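# coords below, sequence missing:
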């Protein structure tokens, strides 16, 4: 079992400096605790995420840490020039002394694509071409590509990876072409269900497994990554605030998916979406609560879905950095040993991970 830290970087009830410094403080603590990877989201134009450049955040975190792997979860590839993206991935690896990992996605928010002048309907095909360009650039140190969307002459990629290797890559797109390409490169499927419960997580896992089956492959026995909200607290009022922050982020994502968000400046108004859970349902459905509750829920989901690496989203919207840090400390001291014991990894063994 592998664990990591996910950073969406909402701004909700805290200042922008608190978002950035709080994120870096959480990553530093994760590094000290033995987490293996910190992931940074990419979104634009709103407080849903104050991270338009996950590679820049990862580079900033590299200066503050020693061992933790760093990468985007995920780069919205169709919004990039593939040459610049490839160079910046390699540059991150140099600046972090070989600690870069990569998460690739096609994007989904119409709001963002329209502002960039990008066509949302082309996102899967563009992702496929960009992934091939990145692979050639970071592994062969050259560019040369002639595709439908991108044409690049034969030129060198000047920046090498700090450590020659196949860059560990995670992906969140399920077209047959992308799946075949990913499987051939041992890339890791990465899922999230936001405020969804264990049943929603299982449905998403089954969906991905079906996509593998449709092209003659099996998901069973492969690395499989999932992302979950995680917060450790025994304070009911604090847990209600956590649930409210999770609901707010889910509302933002739901509205932006269909371009229906209402903005006050860059702040998305806290308006309901159809079918949303209430706060008590969120509290009962996610790995949030006391240490034993969090451990039990995570262990059950790990076992039920064949999860090999789990990304912990540990600073929900509206939660102050000091509260997130306190929860993280309890997770390391109380929850991780319980999970290790339950999964047979030995109670004293520190779990590490990249998802």
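Okay, I see it. For clarity, every value in this text was computed on a predicted model and none was experimentally measured.
# contacts, neighbours, all on C-alpha from now
Noted.
# and residue 70, what helix or strand is that in?
In this assignment (DSSP states H and E), residue 70 forms part of strand 69-72.
# which helix in this protein has the most residues?
If you go by DSSP state H, the chain has its longest helix at helix 236-257.
# any buried residues in stretch 78-96, and which?
The neighbour-count criterion (16 or more other C-alpha atoms under 10 Å) identifies 78-80, 82-83, 85-96 as the buried residues of stretch 78-96.
# same check, this time on stretch 238-253
Buried, per 16+ other C-alpha under 10 Å, within stretch 238-253: 238-239, 241-253.
# same deal with stretch 214-226?
The neighbour-count check on stretch 214-226 (16+ other C-alpha under 10 Å) flags 219, 223-226 as buried.
# out of the residues you listed, which are inside strands?
Cross-referencing the buried residues of stretch 214-226 against strands under DSSP state E gives 225-226.
# this is the other structure I want to compare:
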């Protein structure tokens, strides 16, 4: 089983942004040195749900400090980005990370972010398709080809030159599909791309992997491609480790309460379904939020409990887990203790 450090720290406000980002960088370097397979960045704006905001720029900064791990964007929200800018930013990260880069594509969840960029969240699916179609054509364009004229619902232009820089890999950077529903799992297998998913229990993970494996097999991909896809298909989990289960359950109360208040402040004005799209949990009752989040999105407990739970997911076909260790304005010492316990007590059981 492989492990990725998923970096999505929430922030209580601008006065803490710098310190939170510095801690995130330190944790990423520590994880890289310990043998984590990847560092994952996510993409949220305007809501305090993600401190660094721009995953492309933060990923470029990390590229000079991470020596072995890959960079995973989980995800680039295509509807919010100009298609040529998306292709250009992806190529730049591909070069900086020397091909150790996979860009997951998603359609986004928060109307707050769509509103800020002047996009209609009801069109997220069609906008994603438009942007990725133009980006694909831009990546394929060769010197001497006719100008690429494009139009999406929000952007239009003519590409007469080329996307700069060119990608490190041949043709274009590696892409993955982010999806929480079966239709997306099938599409990831059909197109031969790794799948990024989460917020499911063991049974849900087994179902997702069965659907995905079946789609890969039906598409007829080579064994090498299938193995690559399955190695980089990641399930995301919010995690907290402590020396014993009781301490872990106590420590998670504070960050979960903070996360609940943040979700209410940032997303409630747009309806419960939209809040659920971002946090994975609906409802205003803090107790209900805690129960649903713990059962569906987390792994918490002692190292032994953690090992047992990971073994269950391994048995369900999951090869790669993205671990979200800093959430809900978590105190730095709690995050660091989780990371240290995981490196010292858990990782050796899966080497």
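Great, that's in hand. Quick caveat, the model's predicted, so the values are computed rather than measured.
# elements contacting the strand holding residue 70 of structure 1?
Packed against strand 69-72 of structure 1 by the contact rule (3 or more C-alpha pairs under 8 Å, 6 or more residues apart in numbering; DSSP states H and E) you find strand 37-40, helix 54-62, strand 102-105.
# just name the most buried of the ones you listed.
Comparing these by mean neighbour count (mean count of other C-alpha atoms under 10 Å), strand 37-40 ranks first with a mean of 28.
# and the contacts of the strand holding residue 70 of structure 1?
Residues outside strand 69-72 of structure 1 that contact it (C-alpha atoms under 8 Å, 6 or more residues apart in numbering): 36-42, 54-55, 58, 61-62, 99-104, 354.
# ok so, going back, and the buried residues of stretch 238-253 of structure 1, which two are furthest apart?
By the measure C-alpha to C-alpha, 238 and 253 form the most distant pair in the buried residues of stretch 238-253 of structure 1, at 22.8 Å.
# about what we covered before: adding distance to residue 14 of structure 1, write the buried residues of stretch 214-226 of structure 1 out as TSV.
Output for the buried residues of stretch 214-226 of structure 1, formatted as TSV (distance: C-alpha to C-alpha, whole Å):
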residue	distance to residue 14 of structure 1
219	41
223	36
224	34
225	30
226	27
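# between the buried residues of stretch 214-226 of structure 1, which is nearest residue 330 of structure 1?
Proximity of these to residue 330 of structure 1 (C-alpha to C-alpha) peaks at residue 226, which lies at 21.2 Å.
# quickly note the distance from the aligned residue in structure 2 for the closest one to residue 63 of structure 2.
Residue pairing (TM-score structural alignment): residue 226 of structure 1 is matched to residue 235 of structure 2. As defined by C-alpha to C-alpha, to the nearest Å, residue 235 of structure 2 lies at a distance of 23 Å from residue 63 of structure 2.
# re the thing from before, how far is the strand holding residue 70 of structure 1 from where the chain is centred?
9 Å (C-alpha atoms, centre = their mean, to the nearest Å).
# with stretch 17-34 of structure 2 instead?
Using C-alpha atoms, centre = their mean, the mean C-alpha position of stretch 17-34 of structure 2 is found 17 Å from that of the whole chain.
# quick one: buried residues of that stretch?
In stretch 17-34 of structure 2, counting by 16+ other C-alpha under 10 Å, buried: 17, 20-21, 24-25, 27-32, 34.
# now do the SS call for residue 165 of structure 1.
coil (DSSP: H, G, I helix; E, B strand; the rest coil).
# give the contact list for it.
residue 139.
# over to residue 231 of structure 1?
Contacts for residue 231 of structure 1 (C-alpha under 8 Å, 6+ apart) come out as 242, 287-289, 294, 314-315, 324, 327-328, 331.
# among those, which are in strands?
With strands taken from DSSP E, the overlap with these comprises 288-289.
# so which of the contacts of residue 231 of structure 1 is the closest to residue 50 of structure 1?
Taking C-alpha to C-alpha as the measure, residue 315 is the one of the contacts of residue 231 of structure 1 closest to residue 50 of structure 1, at 13.3 Å.
# what does that closest one align to in structure 2?
Per TM-score structural alignment, the equivalent position to residue 315 of structure 1 in structure 2 is residue 326.
# right, and that match touches residue 338 too?
No: using C-alpha atoms under 8 Å, residue 326 of structure 2 makes no contact with residue 338, being 9.2 Å away.
# these two: who's more crowded?
The neighbour comparison of residue 326 of structure 2 against residue 338 (other C-alpha atoms under 10 Å) goes to residue 326, with 28 against 23.
# so how far is residue 24 of structure 2 from that one?
The gap separating residue 326 of structure 2 from residue 24 of structure 2 is 8 Å, by C-alpha to C-alpha.
# if we can go back for a sec, from the buried residues of stretch 78-96 of structure 1, which land in helices?
Short answer: those in helices (DSSP H) are 82-83, 85-95.
# could I get the residues you listed as TSV with distance to residue 184 of structure 1?
Converted to TSV, those look like this (distance: C-alpha to C-alpha, whole Å):
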residue	distance to residue 184 of structure 1
82	21
83	23
85	22
86	20
87	23
88	24
89	21
90	22
91	25
92	25
93	23
94	26
95	28
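# nearest to residue 134 of structure 1, of the residues you listed?
When these are ranked by distance to residue 134 of structure 1 (C-alpha to C-alpha), residue 86 comes first, at 5.1 Å.
# burial count for the residue nearest to that closest one when sequence neighbours are not counted?
With C-alpha to C-alpha, 6 or more residues apart in numbering as the criterion, residue 86 of structure 1 has its nearest non-adjacent residue at 5.1 Å, and that residue is residue 134. By the criterion of other C-alpha under 10 Å, residue 134 of structure 1 has 22 neighbours.
# now do the SS call for residue 134 of structure 1.
helix.
# related to what we said a few turns ago, who touches both of residue 326 and residue 24 of structure 2?
The contact lists of residue 326 of structure 2 and residue 24 share 7, 9, where a contact means C-alpha under 8 Å, 6+ apart.
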